[in-house]
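S.K.: Starting from these lines, generate the structure:
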Amino acid sequence: MLYIGVMSGTSLDGLDIALVELQAGNWTLRDAFCASLPGTLRQELLELCQPGHNELARVALAEQQWVHLAANAINQLLTDLHLDASDIRAIGSHGQTVRHEPGAGYTWQIGNPALLAELTGITVVSDFRRRDVAAGGQGAPLVPAFHELLFAHPEQSRALLNVGGFSNLSLLAPEQATRGFDCGPGNVLMDAWIQRHHQLPYDAQGAWAASGKVHQQLLQRMLAEPFFQQQGPKSTGRELFNLNWLDRLLSAFPEVSNTDVQATLLELTAQSCARALLDTLKDCQQLLLCGGGAHNHALHARLGELLPGIEVLSSSALGVDPDWMEAMAFAWLAHCCLQGIPANRPAVTGASGLRVLGAIYPA
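M.R.: Below you'll find the model as predicted:
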């Protein structure tokens, strides 16, 4: 069986399309493609993460653009691989998160699955998070269950650290329920800072951060944010960690250079993730990195320093490309929905029980 996973994360760095094959219980990446978001659409989606004017109409128009981009990429991928729409059992579409407020009882991912089904001729499964929120959960992260499927080991304790716009941990220990939670900012603040000062989409390999020095007082002020003291289940987003949050903290430290701010932001990501892991999986032997942050050499090295005795590797070392992990996960979530398989993990999200996630839009 072939599925397509569509993932557009909080980094807003592109729309990931993964063609995944299920054969004999194994999930294998067949092909993948990243569609760049037009600058105007990216900016509109960023602005929609905060309250603004005429939001309903703007959301409706933005999600139409998002869906046309996704459909064009999917149709092109099928053409390139000489596949028909009928060869694909379903598309699992995460959509694009514009608001995530589980404490207020809602999370909102736009992506018009009805239109995506029309434009591709393929059944679409979407809206994965809201059922978990309805059951009292955070609705995030959802990928730990997929990590469990791929990487759980009968004798070894492992953790998966996904570093996208935000970072989240999956904790896999033998004979224990899978746990996980959001750790805090991943790339979101580093990306925003380098975009502001160098007009670059991201800090390639963490080179700019590595050229600066960590400002310890600023770092401690950042780590004093109450989110970091909370225990999981917990999740976060741009509603909390954004440039306004950073600017408020920087107002007390006008002497800090832009380069040192970037170094401090990388240290914030590294320390918040390392502390979260050490506090929750004390016998961890291996940490696997996935998401765009897996390519940040400076972050990878710093995590290794903060986690002595734990082997820190890219998920590629175990055969799964870190760039496509989440898109693959939403292909799997589509399969679970169609098969009636619960795909949340209450120990991760805090939901009151296992739930089948997603809504189905037939071709």
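S.K.: alpha carbons only for contacts and neighbour counts from here, please
M.R.: Noted.
S.K.: ok, longest helix in this protein?
M.R.: Longest helix in the chain by number of residues (criterion: DSSP state H): helix 55-80.
S.K.: Which residues in it does the neighbour count mark as buried?
M.R.: 59, 62-71, 73-75, 77-78 (16 or more other C-alpha atoms under 10 Å).
S.K.: State the pair within those that is farthest apart.
M.R.: Distance extremes for these: the farthest pair is V59 and L78 at 28.3 Å, using C-alpha to C-alpha.
S.K.: returning to that earlier point: next SSE after the longest helix of the chain?
M.R.: strand 88-101 (DSSP states H and E).
S.K.: now what about that next one, what contacts it?
M.R.: By C-alpha atoms under 8 Å, 6 or more residues apart in numbering, the residues outside strand 88-101 that reach it are 1-10, 45-46, 48-50, 106-111, 113, 122-128, 236-237, 239, 330-335.
S.K.: structure for this one too, so we can compare:
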Amino acid sequence: MIKNEYNIIGVMSGTSLDGIDLALITFNFKSIWTFKINVSETITYNEEWTNKLKNLVKHSKEELNDLDNEYTLHLAKVISNFINQNNIKKIDAICSHGHTALHKPEDGLTYQIGNLPILSTKINQTIICDFRVQDVAKGGQGAPLVPIGDKLLFSDYNYCVNLGGFANVSTEIEGKRIAFDICPVNIVLNKYVSKLGFAYDDKGNLAKTGKINNDLLNELNKLQFYRETYPKSLGLEWVNDIMFPIINSCNLSIEDILRTYIEHIAIQTSSVLNKKENASVLITGGGVFNSFLLSRIKFLSKNRIQIPSKEIIEYKEALIFGFLGVLKLREENNCLASVTGAKKDHSSGVIFQL
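M.R.: Okay, the predicted model is just below:
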């Protein structure tokens, strides 16, 4: 479907379990791509869904299939409510990431729940989803997928960094877009602050009261993942198997864990950014609201850190998954081999039409 304007609903659920992000976006193409976010909303998960999604990696394949169906129906209800409440009449497609249940690209496996065909029939709209599976089948990491949007929608910046469940970065090196996961962020911070009864550490105020434990910091910084070259990506399984046991073995206070881990994120992120001096860096994602974390990244970085509007901070991933869907409709490449390590660039995703 080749045309110059598309009205798209982008839908994203990330590993930090903040909720389901929805954004109605108008994309225009006139030699370059531009966009406008018309309306956006985050639907938070209730306690039941939070617990289900938090423990996805523990389920059998059969249990995951049941949850996939249940989550797809939940997603259909959330999207339908968004359409009805905002009286949205003109929709070219709904582009949904789903929610990652398993991500082991080294084993040829990635599984996002919420991408079943019933999503299209329940909402009565064209759905574009399941963006990762095809890339993994082509030998890629299936992640990150946002860099094509960074390249075509945010080309003014040398680096685009997202601080979500994981930190990831994309940039141009020798004329090629490359991207990779840097380290876990909110998936770790939120786990430990939840032990104190909080969903997140507001502005990093709790972390600020703690002390850095150098033994733990050194152990984290020595992890093999940080010495590997891109393309590379992280999943919850890696955090559960590798990172949490290291942190838990230190028997530290929650405040000291948070403070040490903030420093770890800042060190890993700035070490990536400092490979270019005086570069412009766009930082988005929920981690931006952790002002203490941001201050540590700025302190250790040699670059010009720029924070966009609150709307882009919160909805950039929903925006870009909407854009991936637009490229898929046009059968244009939305997945870059230079980013994921796949055999070739390709147009990824599945289209469910009525």
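S.K.: Drop the TM-score for these two in here.
M.R.: Here the TM-score for the pair of chains, by TM-score structural alignment, normalised by the length of structure 2, is 0.93; 346 aligned residues with a C-alpha RMSD of 1.8 Å.
S.K.: Now intersect the contacts of strand 88-101 of structure 1 with the strands, please.
M.R.: The strands, defined by DSSP state E, take in 2-8, 106-110, 124-126 from those.
S.K.: how many other residues sit next to the closest residue to Y192 of structure 2 other than its chain neighbours?
M.R.: Once flanking residues are discounted, Y192 of structure 2 sits nearest to I254: 6.4 Å by C-alpha to C-alpha, 6 or more residues apart in numbering. Using other C-alpha atoms under 10 Å, I254 of structure 2 has 18 neighbouring residues.
S.K.: Counterpart of I254 of structure 2 over in structure 1?
M.R.: Here I254 of structure 2 is matched to N258 in structure 1, going by TM-score structural alignment.
S.K.: do the same with K343 of structure 2
M.R.: So K343 of structure 2 corresponds to S352, using TM-score structural alignment.
S.K.: E228 of structure 2 now?
M.R.: Checking TM-score structural alignment: E228 of structure 2 goes with Q230.
S.K.: And the strands in structure 1?
M.R.: Counting by DSSP E, the strands of structure 1 are 2-8, 15-23, 26-35, 88-101, 106-110, 124-126, 158-163, 166-172, 179-185, 286-290, 311-314, 359-361.
S.K.: residue range for the longest one in structure 2?
M.R.: What it means is strand 88-101 of structure 1. Strand 88-101 of structure 1 covers residues 91-104 of structure 2 once aligned (TM-score structural alignment).
S.K.: Start and end of that stretch, how far apart?
M.R.: 34 Å (C-alpha to C-alpha, to the nearest Å).
S.K.: residues touching V214 of structure 1, list them.
M.R.: By C-alpha under 8 Å, 6+ apart, the neighbours of V214 of structure 1 are 260-261, 263-264, 267.
S.K.: Mark which of those residues are buried, thanks.
M.R.: Using 16+ other C-alpha under 10 Å as the burial test, the contacts of V214 of structure 1 include 260-261, 263-264, 267 as buried.
S.K.: in stretch 213-220 of structure 1, what counts as buried?
M.R.: 213-215, 218-219.
S.K.: whoops, I mixed them up, stretch 341-354 of structure 2
M.R.: 341-342, 345-352.
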